[in-house]
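Engineer: Structure of the sequence below:
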Amino acid sequence: MRTELDQVGPRLRAARQSRGWTLDDVAARAGLSASTLSRLESGKRQASLELLVPLTRILGIRIDDLLPAETADPRVRRAVERRDGMVIAPLTLEHAPVKTYKITYAPTTVVPAPRVHEGYEWLYVLSGRVLLVLDSTEHEIARGEAAEFDTRLPHSIRASADGPAEVISIFSAAGERIHTRVTDS
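Structural biologist: The predicted structure is shown next:
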């Protein structure tokens, strides 16, 4: 099983090599034998502060530079929002460049007012049917079908009256702000 300390030696070697220095160059400056430095870089000798402090000073790096960066948790843990007959579940991290949501539309016969804004939207129907009104033309999009459109065209989306619809929607950043945030308009 690999540990974070297993990366100290290879990172130390990379720092030395990036400067074009030999084992003898660095070892002499740090007051170590070349064999001790070689064993440290290859992982055959355990790293200690006594060895690392002079080496990092000579190489112009921090001890933290020898350890792997903490990996961020990739899981999306954002709150589901319920609004206007929809359940909006975020599927991407908050600062992702493209936003993806699973949206469940309640069945309805009421056609929402069309919206116009900057951006693009891509949607895929997981279950049910949605009615997309795009530039005054209604398009029925059934389970397993997808649509892509420029949100600068007047548009609205709703589930058909015969049941709910689950959709994966992908928005450009501009489109996401309009569709998933509560606005004053």
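Engineer: okay, CA-based contacts and neighbour counts for the rest of this
Structural biologist: OK.
Engineer: Over to the closest residue to residue 159 other than its chain neighbours. Which of the three states is it?
Structural biologist: Leaving aside its sequence neighbours, residue 159 sits nearest to residue 130 (CA to CA, 6 or more residues apart in numbering; 4.3 Å). Under the three-state scheme (DSSP: H, G, I helix; E, B strand; the rest coil), residue 130 adopts strand.
Engineer: burial of residue 130, as a residue count?
Structural biologist: Residue 130: 26 surrounding residues under other CA atoms under 10 Å.
Engineer: That one contacts residue 160, doesn't it?
Structural biologist: Yes: here residue 130 lies in contact with residue 160, judged by CA atoms under 8 Å, at a distance of 5.6 Å.
Engineer: before we go on, could you also do this sequence so I can check it against the first one:
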Amino acid sequence: MNVTPEDVLAGVGPRLRALRRARNTSLAALAGETGLTSSTLSRLETGKLRPTLEQLLPLARAHGVPLDDLVAAPPTGDPRIHLRPVRRSGFTVVPLTRRPGGIQAYKVIYPPAGKSPTTTLQTHDGYEWFYVLNGQVRLVLGDQEYQLGPGEAAEFDTRIPHQIGSAGTQPAELLTLFGAQGERAHLSPPSTLGTGPGRLDARS
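Structural biologist: From the prediction side, this is the model:
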């Protein structure tokens, strides 16, 4: 199946949204970095506005990625994903999915505690699930604080003020699933769902 220019441009919005959210950057802050209005940025991310080169160039600079990463279509029929880490705000995000929309998967690497910039609690639309691969993770969720180790998982509504980072002297590595529209990751049969050891479930 041939990849048309429309197909390529249809994937730009979700990529822009994923890059911005990976940086924990608001539309207003990104507007200040790029000179584009918040309204324009929102319409680009939702696909309501066809992107132009004049818009994509400042966005690529702001997100610290090559322009090709914003517009390149994957090879037709090739299931392999070419991983391109994005380093922002002291941590590294590796996108693991390439299809637009739906639940997006990432590997996130947080530097050792005390070696990343201090950030405030974040809020945004969506639902997040993560699984700790290595290291110790500190999760602040509202007025509660949790510490998770390898093999433990958490899921929460991202409209709840939250912050994630390493809790130890070594980097923390997470596998993260994020649904911008609030999609949840259904990883267990309904009969086994429930808060228990190794699983944190927070709902608004």
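Engineer: Overlay the chains and give the TM-score.
Structural biologist: TM-score of the superposed chains, computed with TM-score structural alignment, normalised by the length of structure 1, equals 0.53; 106 aligned residues with a CA RMSD of 2.0 Å.
Engineer: still on that earlier bit, gap between the corresponding residue of structure 2 for the residue nearest to residue 159 of structure 1 and residue 174 of structure 2?
Structural biologist: Using TM-score structural alignment, the equivalent of residue 130 of structure 1 in structure 2 is residue 137. Noted for residue 137 of structure 2: a distance of 9 Å to residue 174 of structure 2, by CA to CA, to the nearest Å.
Engineer: what about residue 51 of structure 1, how many residues close to it?
Structural biologist: 16.
Engineer: can you tell me which helix or strand it belongs to?
Structural biologist: helix 49-59 (DSSP states H and E).
Engineer: which residues touch the corresponding residue of structure 1 for residue 165 of structure 2?
Structural biologist: Applying TM-score structural alignment, one finds that residue 165 of structure 2 aligns to residue 158 in structure 1. Neighbouring residues of residue 158 of structure 1 by CA atoms under 8 Å, 6 or more residues apart in numbering: 105-108, 111-112, 130-132.
Engineer: and residue 158 of structure 1, that's in a helix?
Structural biologist: No: according to three-state DSSP, residue 158 of structure 1 belongs to no helix; its state is strand.
Engineer: what's the distance between the aligned residue in structure 1 for residue 103 of structure 2 and residue 142 of structure 1?
Structural biologist: In structure 1, the residue matched to residue 103 of structure 2 (TM-score structural alignment) is residue 98. Using CA to CA, residue 98 of structure 1 is found at 24 Å from residue 142 of structure 1.
Engineer: same question, residue 53 of structure 1
Structural biologist: From residue 53 of structure 1 over to residue 142 of structure 1 (counting by CA to CA), the distance is 64 Å.
Engineer: the more surrounded of the two?
Structural biologist: With neighbours defined as other CA under 10 Å, residue 53 of structure 1 and residue 142 compare such that residue 142 has more, 17 against 14.
Engineer: Skipping adjacent residues, who's closest to the residue nearest the centre of structure 2 in space?
Structural biologist: Centroid check for structure 2 by CA atoms, centre = their mean gives residue 22 as the closest residue, at 4.1 Å. Excluding the flanking residues, the one nearest residue 22 of structure 2 by CA to CA, 6+ apart is residue 93, at 6.8 Å.
Engineer: Quick check: which element contains the aligned residue in structure 1 for that neighbour?
Structural biologist: Residue 93 of structure 2 maps onto residue 88 in structure 1 when the alignment is built from TM-score structural alignment. For residue 88 of structure 1, the host element (DSSP H and E) is strand 86-90.
Engineer: show me the contacts for the match of residue 93 of structure 2.
Structural biologist: 80-82, 101-104, 180.
Engineer: how about a cut-off of 6 Å?
Structural biologist: Neighbouring residues of residue 88 of structure 1 by CA atoms under 6 Å, 6 or more residues apart in numbering: 80-81, 103.
Engineer: again with residue 137 of structure 2
Structural biologist: Shown in contact with residue 137 of structure 2 (CA under 6 Å, 6+ apart): 147-148, 165-167.
Engineer: so which of those comes closest to residue 68 of structure 2?
Structural biologist: residue 165 (29.9 Å; CA to CA).
Engineer: How about the equivalent of residue 113 of structure 2 over in structure 1, nearest residue that isn't a chain neighbour?
Structural biologist: Counting by TM-score structural alignment, residue 113 of structure 2 corresponds to residue 108 in structure 1. In space, and not counting its chain neighbours, residue 108 of structure 1 is closest to residue 161: 4.6 Å by CA to CA, 6+ apart.
Engineer: buried stuff in stretch 70-90 of structure 1?
Structural biologist: Residues of stretch 70-90 of structure 1 classed as buried: 86-90 (neighbour count, 16 or more other CA atoms under 10 Å).
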